[in-house]
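> pasting a predicted model and its sequence here:
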Amino acid sequence: MEFAFTDEQQMIAETARAFFAENATSARTRAAMEGDGIDTALWRDFCEELGFSGISIPEAAGGAGLGLVELAIIAEAAGAHVAALPMLGSLMLCAPAIAAGGNETQREEWLPGLLSGATIAAFVEDPSLIVQNGRLTGGSRYVAHGALAGLFVVTDGSGAWLVRRDAVGVSVTAQTTMDQTRPLAEVRFDGAVAEALADPAEGLAAANRTALVGLAAEALGGAQASLDRTVEYAKERVQFGRPIGSFQAYKHRLADMMVEIEQARSAVYWAACAVDEGSAEAPLALHAAKSFAADTGFRCAADMIQLHGGIGFTWEHDAHLFFKRARSIQTLLGKGDWHREQVAAMILGEAA
């Protein structure tokens, strides 16, 4: 596998970093948190001006036809600024599911709106979902951006269906959410009319791969930003006549953060490369990347709060935005313990 970025990937990385640094400011993120959890202008520019929304969607389906390495680059840049965008549901789960598992009619109907940002989609998983004669009964309390979705991709773990928000029998209730940049909603179906994906197995597999890499890359971006901001603070904050970054104990904490981040970076891009290259290691790499990067993001955000001292514990400081995002990433798409169990089973087999 080639772990060095190509010239095209370097250009994408520079463009993404510059875009989020200029536009995904703390003030705009907090304004979105006070509203519906989305920075609408940022979302429009992300989708329409830069075309990042279809980065990993095949060209035949209207996307850019690139891979998960490029998606990871963009997700890492977004995570570094805790961007208030509905990337998880619309672009990491639903769009790949429809592109890979939908028929031509389903792709033509939904993908243009998803990739332009005009339509927001949310992913609903309910293992106990009841399906009878094309109607669904069930739902979930924890659907990212569910309150804003115009389309739901619903699964019981094996089948997958498309349900319109305005269908009879669909109810949505916004929830009080820890990470206000990724608000959750309770979505319930009571005999709602659903349209089955043409190839649910392929669609769900594509969604799972894309979302695991995307979330891991988000966590990596948040961890790196936590370290960078803490280093800058360590240079400016003076105690006992010296910058606090000159104290040995402080240096050790920063060094520990850096080591974990570099390991997480290797895990994230290993997973993205493995998927793009069709490697047999891909399933193992995906579980490793999600568990390691999510935990690294959480630890670095927590260290950021502690190493900023008293100011880090105030709501006005952005450290809390990173901490809450990192905590939510840990719980999405399987907790770290579950992913590590999958890694153990793959490596050790029955001995696990």
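Sure, I can see it.
> only C-alpha atoms for contact and neighbour calcs from this point on.
Will do.
> now for Val124: which residues touch it?
Val124 makes contacts with Gly139, Ser140, Val143, Phe152, Val153, Val154, Thr155, Val187, as judged by Cα atoms under 8 Å, 6 or more residues apart in numbering.
> how near is it to Arg237?
Val124 sits 46 Å away from Arg237 when distances are taken as Cα to Cα, to the nearest Å.
> give me the number of residues near Glu49?
Look at Glu49: counted by other Cα atoms under 10 Å, it has 11 neighbours.
> show me the contacts for Cys94.
If you count contacts by Cα under 8 Å, 6+ apart, Cys94 has them with Ala121, Ala122, Phe123, Phe152, Val153, Ala207.
> ok, and the most crowded of those residues?
Neighbour count (other Cα under 10 Å) singles out Ala121 as the most crowded of the contacts of Cys94, with 33 neighbours.
> from Gly241, how far off is that residue?
According to Cα to Cα, Ala121 and Gly241 sit 54 Å apart.
> repeat that for Ala32.
Separation of Ala32 from Gly241 (Cα to Cα): 40 Å.
> repeat for Pro127
Using Cα to Cα, one gets 60 Å for the distance from Pro127 to Gly241.
> pick out whichever of those two has more residues nearby.
Pro127 (12 against 7).
> how about the more buried one, secondary structure?
Recorded secondary structure, Pro127: coil (DSSP: H, G, I helix; E, B strand; the rest coil).
> spatially nearest residue to it, not counting backbone neighbours?
Computed as Cα to Cα, 6 or more residues apart in numbering, the closest residue to Pro127 that is not its neighbour in sequence is Asp156, at 4.3 Å.
> so that neighbour makes contact with Phe123?
No: here Asp156 does not reach Phe123: they are 11.1 Å apart, not a contact under Cα atoms under 8 Å.
> the structure to be compared is supplied as follows:
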Amino acid sequence: MTDLLYSETEDDLRAAVRSLLTDRADPSVVLGRIESGDPYVPGLWKSLAGDMGAAGLLVPEKLGGQGASHREAAVVLEELGRAVTPAPYLTSAVVATETLLALDTESAPVAELLSGLAGGRTVAVLAVPLSADPDAQPPTTDRVTGVADAAAADVLLVLRADGLYAVPAAEATVQAQTPLDLTRPLAAVTTDGTSGTRLADPDTARAAVRRGLLAGAGLLASEQLGLAEWCLEETVRHTRERYQFNRPVGSFQALKHRMAQLWLEVVNARAAARAAADALATGSPDAPLTVAVAQAYCSKVAVRAAEECVQLHGGIGMTWEHPAHLALKRAKSDQIALGSTGRHQDTVAALVGLPAPA
């Protein structure tokens, strides 16, 4: 029987990641970085990916990784979601890594890339729009817009008509775009069509990209879970400390009901996100369905939690100085990342044989 509870190892990993983010990327640091135009905290990726080894969780030990699973990677993403951390973990350590693991890992170019990713020395980004979902036909063009974390990439994985290529970022044109979520930069990526090393033929490349996007969508639910948990905890803390009419505002029944309802939704989101991570970790044949269910549910919960966080904080929640707006923008951006809620609902309907309404 599937056990979705956190293991002792996962709890230890959570504590280590949370401690690092508290020390190096607290809300005041993130708020200051997004105003500078470069949201990535200097040295944070080296500490998280290289020193802690979080970037290599999905990579087998023989290739220099930790040989862990999607469950452990999900724990890391929960903490990154809680802190709305600007880091290319989802795009590099999950999507790009999973895409490469679907290729021939015995080949020198793939093995070398995976070793660099596992050690935190290399950041790779799959050059597809952030909105691309696992069931969509990814673009086979040398200009792709809306690529998340391309600005942080050392290598771009570019899908062309004749296969998948690894293109050094220095040989591509990366033009920044204006995102809603300033902690996850977007860019238009242009390559000349001849640069890079060919890693796979077209059929293998398409299957690998789908695997990478499926893993990304499944673990994105854990990021959304972490964000929703922070929003709920921060809202409960604030309403306990904020007094009105000589009483904590959290003691008013109307607010109690709103927070209790949100707690139920967060608990359900945790079950959905953990199920998706476990299905990916075990290679379950139901993984596409479990991932679609998690995304269809968790994206809504994250947005609702962020909206409640802003509203129940009152005036301070609307200010730039409070991190609530970071959570709301990340939640809204994640709502269309790796497939919209509607796309995942369509996937659920197709997989279980539910006809769409006439």
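Nice, thanks for sending it over. Keep in mind it's a predicted model, so treat the numbers as computed, not measured.
> rewinding a little: shared with the second structure, which of the contacts of Cys94 of the first structure?
Among those, the ones still in contact in the second structure (both residues aligned by TM-score structural alignment, their matches' Cα atoms under 8 Å) are Ala121, Ala122, Phe123, Val153, Ala207.
> of these, closest to Glu70 of the first structure?
If you rank these by distance to Glu70 of the first structure using Cα to Cα, Ala207 comes first, at 15.8 Å.
> show me what contacts the closest one?
Ala207 of the first structure makes contact with Met92, Leu93, Cys94, Ala95, Pro96, Ala97, according to Cα under 8 Å, 6+ apart.
> max pairwise distance over those residues: which two?
Farthest pair in the contacts of Ala207 of the first structure, by Cα to Cα: Met92 and Ala97, 8.7 Å.
> tell me the counterpart of Pro86 of the second structure in the first structure.
Matched to the first structure by TM-score structural alignment, Pro86 of the second structure sits across from Ala84.
> one more: Leu63 of the second structure?
Aligned partner of Leu63 of the second structure by TM-score structural alignment: Ala61.
> thinking again about what came up before, which contacts among the contacts of Val124 of the first structure does the second structure share?
Retained in the second structure: Ser140, Val143, Phe152, Val153, Val154, Thr155, Val187, out of the contacts of Val124 of the first structure (criterion both residues aligned by TM-score structural alignment, their matches' Cα under 8 Å).
> for the second structure, which helix is longest?
Secondary structure of the second structure per DSSP state H: the longest helix is helix 202-241.
> okay, and the helix or strand that comes right after that helix goes to which residues in the first structure?
Per DSSP states H and E, helix 202-241 of the second structure leads on to strand 243-244 as the next helix or strand towards the C-terminus. Mapping strand 243-244 of the second structure onto the first structure (TM-score structural alignment) gives residues 238-239.
> the matching stretch vs the second structure, average offset?
After superposition onto the second structure, stretch 238-239 of the first structure sits on average 0.5 Å from its aligned residues (mean Cα distance after the TM-score superposition for the first structure).
> for the first structure, which segments count as strands?
121-125, 130-132, 135-144, 151-155, 160-164, 170-174, 184-193, 195-196, 238-239, 242-243 (DSSP state E).
> so for Ala352 of the first structure, which of the ones you listed sits nearest?
Nearest to Ala352 of the first structure, of all the strands of the first structure, is strand 121-125, at 27.6 Å by Cα to Cα.
> the closest one vs the second structure - mean distance after superposition?
Looks like 1.8 Å for strand 121-125 of the first structure (mean Cα distance after the TM-score superposition for the first structure).
> so that strand matches what in the second structure?
Going by TM-score structural alignment: strand 121-125 of the first structure matches residues 124-128.
> now the contacts of Val124 of the first structure in JSON lines, with distance to Arg265 of the first structure?
Converted to JSON lines, the contacts of Val124 of the first structure look like this (distance: Cα to Cα, whole Å):
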{"residue": "Gly139", "distance to Arg265 of the first structure": "35"}
{"residue": "Ser140", "distance to Arg265 of the first structure": "32"}
{"residue": "Val143", "distance to Arg265 of the first structure": "28"}
{"residue": "Phe152", "distance to Arg265 of the first structure": "32"}
{"residue": "Val153", "distance to Arg265 of the first structure": "30"}
{"residue": "Val154", "distance to Arg265 of the first structure": "31"}
{"residue": "Thr155", "distance to Arg265 of the first structure": "31"}
{"residue": "Val187", "distance to Arg265 of the first structure": "34"}
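> closest to Thr176 of the first structure among these?
Among these, and counting by Cα to Cα, the member closest to Thr176 of the first structure is Val143, at 12.0 Å.
> what's the counterpart of the closest one in the second structure?
Val143 of the first structure maps onto Val147 in the second structure, by TM-score structural alignment.
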